[in-house]
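Enquirer: Sequence first, then the predicted structure:
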Amino acid sequence: MSRTSAPAWMGRPTPAVRIAKAVALTVVVLLVVFPLWTVLATSLATPQNVIDNGGWVIWPEHLSFDAYADILKGGIITRALLVSAGVTVIGTALSLVCTIALAYTLSRPDVYGGKPMLLLVLFTFLFPPGMVPLFLVVRSVGLFDQYAALVLPFLINVFNLVVMRGFFQSIPKELIDAARMDGAGELVVLRRVVLPLSKAVIAVIGLFYAVAYWNRFFEAIIYFNDQSKWPISTVLRQYVTGGASIAETSGELAVASPQSVQMAVVVLATLPIVLVYPFLQRYFAKGVLTGALKA
């Protein structure tokens, strides 16, 4: 092979290879879309339609929103959605503020004690606390049965911190030096120079935190005795694993079938993240890869 010839992976694929790729991509898409469509179709099916199809509906004969009306009329699901929304919004905001502050501090080479602090942070990443020590800490500081127990113990994720620190380090040092020569302090540099250039990584890390807070269910089971404080992910687990017992005992099932209610809860639990993700997808390659490579 000539030295000037392009590598095999850069050449134009043969028709057979392109057909194989198209078939593989189609199969993967169907494997992803079909379960989602089945969940949505079952949630919109009538009780008789669900019974006739053995519990799963691929194409509903008549659209019915009874399942959504049943679970959104002010009962358990409505409270759980509000709890999850509040925990996600407040937790994501606090986590971003703390992560940005610590990442910027650790990204500056002249910070006193920066290296030991970074090693301490990485130590917690390599050796995370177990469930029992974390439970004892939460109970000892008075967070038991409090919404803060879903936020404060998970305020900073080390992986997100390392990625954001690497992104901050990739910002040209000349820009920061120029701002300092103009008399800008650290807060001004962070607010007017670093943050405007870091919108991509902030959007990605914010989505990571939001997904983590929205999907947090196990901690609610451990830290909450009052089930009315459970977030939507914990209630969703109870619906899926325990059937519709929660809805039946609270009087929420009026018209829809249990299967439709379960699938409607799944749709409501996944819909917010599905709606937000497309708007932030274009930031992923720039935000994560730049920070990870630099780190």
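Expert: Yep, that arrived.
Enquirer: Please make it C-alpha for all contacts and neighbour counts, starting now.
Expert: Fine.
Enquirer: Return the residues in contact with residue 293.
Expert: residue 166 (CA atoms under 8 Å, 6 or more residues apart in numbering).
Enquirer: what secondary structure does it sit in?
Expert: Following DSSP: H, G, I helix; E, B strand; the rest coil, residue 293 is assigned to helix.
Enquirer: any idea how far residue 168 is from it?
Expert: According to CA to CA, to the nearest Å, residue 293 and residue 168 sit 12 Å apart.
Enquirer: Likewise for residue 240?
Expert: Distance, residue 240 to residue 168, by CA to CA: 42 Å.
Enquirer: neighbour count winner among these two?
Expert: Using other CA atoms under 10 Å, the more surrounded residue of residue 240 and residue 168 is residue 168, with 28 against 16.
Enquirer: isn't that one right up against residue 107?
Expert: Yes - applying CA atoms under 8 Å, one finds residue 168 in contact with residue 107, separated by 6.3 Å.
Enquirer: what's the burial count for the nearest residue to residue 218 once chain neighbours are set aside?
Expert: Using CA to CA, 6 or more residues apart in numbering and skipping residues adjacent in sequence, the residue nearest residue 218 is residue 234, 7.0 Å away. Neighbourhood size, residue 234 [other CA under 10 Å]: 20.
Enquirer: Buried residues in the helix or strand containing residue 234, which are they?
Expert: Using DSSP states H and E, residue 234 maps to helix 232-242. The neighbour-count check on helix 232-242 (16 or more other CA atoms under 10 Å) flags 232, 233, 234, 235, 236, 237, 238, 239, 240 as buried.
Enquirer: who are the neighbours of that helix, in terms of helices and strands?
Expert: The contact analysis (3 or more CA pairs under 8 Å, 6 or more residues apart in numbering; DSSP states H and E) places helix 232-242 against helix 76-107, helix 218-223, helix 245-250, helix 258-280.
Enquirer: and after the first one, which helix or strand comes next?
Expert: Read that as helix 76-107. On the C-terminal side of helix 76-107, the nearest following helix or strand under DSSP H and E is helix 114-126.
Enquirer: Let me see the residues that make contact with that following helix.
Expert: With CA under 8 Å, 6+ apart, helix 114-126 has contacts from 105, 106, 108, 158, 159.
Enquirer: how about a cut-off of 7 Å?
Expert: Helix 114-126 is touched from outside by 106, 158, with contacts defined as CA atoms under 7 Å, 6 or more residues apart in numbering.
Enquirer: Below is an additional structure, to be compared with the one above:
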Amino acid sequence: MTQRIPNTSISRRSILALGGIATAGVAATTLTGSPAVASPSFDGRGRMNEAIRALEQANSVTIGVTALVHGSRRAFRYRGEELFPMCSLFKSLAAGALVRARGYDEDYWTRPIPFTIDDVVGTATKLNTQTWHATPEELADAAIRYSDNTAGNLLLRELGGTQAVTTFAKSLGATRTRLDRDEPEVNEAIPGDERDTSTPDDIAYLFQLLMLDHGAGALTGARLQEWMLRNTTSGRRILAGLTPPFELADKTGLGGYGVVNDAGIIWRPGEAPVTLAIMTRTDRVDAPSNHDVLAEVTRIVTAG
């Protein structure tokens, strides 16, 4: 079984060689830095575009992809600047915002927070409904590792509402990411609705900045890595498209109109980390949730 938790003391170099295309809609710091050691040159951008376009046509889905090689200007983008429903990708941003705000308050993170049956979204939750209490640590763990909707909403309540996620993203330079609603409405994904949307560029930029560049502090990056390395929901998405050896820290999203998202950091021994964000949308309310499309996109990008 593939090991997902890295030895963070090991240097890592690039898994991908990505074309030098600047990413639109994000801060210029996204792609600056020294070239990654041992990163191969990338010449397959045209083939990758054609393969993803064919995948869109075959599955009646619109796909957005941004991949960034850390420490270099190498990037691959396909519809990277377009808006897509964010769905549960917001939960990593909410947890990151809370760690930045309260990360060093040890009492806060172990203090039980009450909730009631009225707070439960759907028919089940990973939170303890025997005691009807959960610590902020338990909320973040459930929201990220299991994409627990109840935990996600309680994180937003701790932050003071959905606007806190929008403000957090903007404070880091991601200006096209907005959260307007909580669960379950955040997952409606109605075509053309700009509420609760982001771009692959923004998501890839934010995840790289938070987890690799410590843009919201070292503790925020470390905690997000800890939770996202142990994610349980990626089995048929990015995780399924990777060939060992690798380690993956990611967050998924699932919504109406067949929306399936996944974004995270990929490590390989001796290579630079790669941040990969894949987002989808359709115009059909009855569209299936095609997880396999994300796995295939991952294969296309990692074979580039």
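Expert: Done, it's in. Please read all numbers here as calculations on a predicted model, not as lab measurements.
Enquirer: Just the TM-score for the two chains, thanks.
Expert: Superposed pair, TM-score by TM-score structural alignment, normalised by the length of structure 1: 0.27. Supporting alignment: 132 aligned residues with a CA RMSD of 6.3 Å.
Enquirer: how near is the nearest residue to residue 179 of structure 1 once chain neighbours are set aside to residue 166 of structure 1?
Expert: Excluding the flanking residues, the one nearest residue 179 of structure 1 by CA to CA, 6+ apart is residue 189, at 6.5 Å. According to CA to CA, residue 189 of structure 1 and residue 166 of structure 1 sit 17 Å apart.
Enquirer: These two - which one has more neighbours?
Expert: Comparing residue 189 of structure 1 with residue 166 by other CA under 10 Å, the one with more neighbours is residue 166, at 24 against 18.
Enquirer: Wait, the more buried one touches residue 159, no?
Expert: No - using CA atoms under 7 Å, residue 166 of structure 1 is not in contact with residue 159; the gap is 10.7 Å.
Enquirer: ok, residue 167 of structure 2 - how many residues close by?
Expert: Neighbours of residue 167 of structure 2 (other CA under 10 Å): 17.
Enquirer: ok, now residue 63 of structure 2?
Expert: Quick note: residue 63 of structure 2 (other CA under 10 Å) scores 26 neighbours.
Enquirer: List the buried residues in stretch 207-215 of structure 1.
Expert: 207, 209, 210, 211, 213, 214, 215.
Enquirer: Just give the closest residue to the fourth one, not the sequence neighbours.
Expert: It refers to residue 211 of structure 1. Using CA to CA, 6+ apart, the nearest residue to residue 211 of structure 1 is residue 273, at 6.9 Å.
Enquirer: do the second one as well
Expert: Nearest residue to residue 209 of structure 1, sequence neighbours excluded (CA to CA, 6+ apart): residue 92, at 5.6 Å.
Enquirer: The fifth one now?
Expert: The spatially closest residue to residue 213 of structure 1, leaving aside those adjacent along the chain, is residue 88, at 5.2 Å (CA to CA, 6+ apart).
Enquirer: Correct me if wrong: that neighbour contacts residue 209.
Expert: No - here residue 88 of structure 1 does not reach residue 209: they are 8.0 Å apart, not a contact under CA under 7 Å.
Enquirer: tell me, what's touching those two both at once?
Expert: In contact with both residue 88 of structure 1 and residue 209: no residue, using CA under 7 Å, 6+ apart.
Enquirer: hang on, the earlier thing: for residue 248 of structure 1, see how far away the residue nearest to residue 179 of structure 1 is.
Expert: Counting by CA to CA - residue 189 of structure 1 and residue 248 of structure 1 are separated by 56 Å.
Enquirer: do residue 80 of structure 1 as well
Expert: According to CA to CA, residue 80 of structure 1 and residue 248 of structure 1 sit 16 Å apart.
Enquirer: swap in residue 274 of structure 1?
Expert: 29 Å.
Enquirer: ok, now residue 260 of structure 1?
Expert: Counting by CA to CA - residue 260 of structure 1 and residue 248 of structure 1 are separated by 13 Å.
Enquirer: do the same with residue 97 of structure 1
Expert: When residue 97 of structure 1 is compared with residue 248 of structure 1 (using CA to CA), they lie 42 Å apart.
Enquirer: burial count for the residue lying closest to residue 301 of structure 2 once chain neighbours are set aside?
Expert: What sits nearest to residue 301 of structure 2 in space, not counting adjacent residues and going by CA to CA, 6+ apart, is residue 48, at 6.8 Å. Using other CA under 10 Å, residue 48 of structure 2 is surrounded by 20 other residues.
Enquirer: what do you get for residue 291 of structure 1?
Expert: The number of residues packed near residue 291 of structure 1 is 22, by other CA under 10 Å.
Enquirer: Test my guess that it contacts residue 166.
Expert: Yes - with contacts counted by CA under 7 Å, residue 291 of structure 1 reaches residue 166, the gap being 4.3 Å.
Enquirer: quick revisit: could you measure the residue nearest to residue 218 of structure 1 against residue 94 of structure 1, distance?
Expert: Taking CA to CA as the criterion, residue 234 of structure 1 is separated from residue 94 of structure 1 by 22 Å.
Enquirer: same deal with residue 34 of structure 1?
Expert: 37 Å.
Enquirer: Compare these two (neighbour count), which wins?
Expert: Counted by other CA under 10 Å, residue 34 of structure 1 and residue 94 do not tie: residue 94 has more neighbours, with 17 against 12.
Enquirer: where's the more buried one relative to residue 276 of structure 1, distance?
Expert: Taking CA to CA, one finds residue 94 of structure 1 at 19 Å from residue 276 of structure 1.
Enquirer: go on, residue 250 of structure 1?
Expert: When residue 250 of structure 1 is compared with residue 276 of structure 1 (using CA to CA), they lie 31 Å apart.
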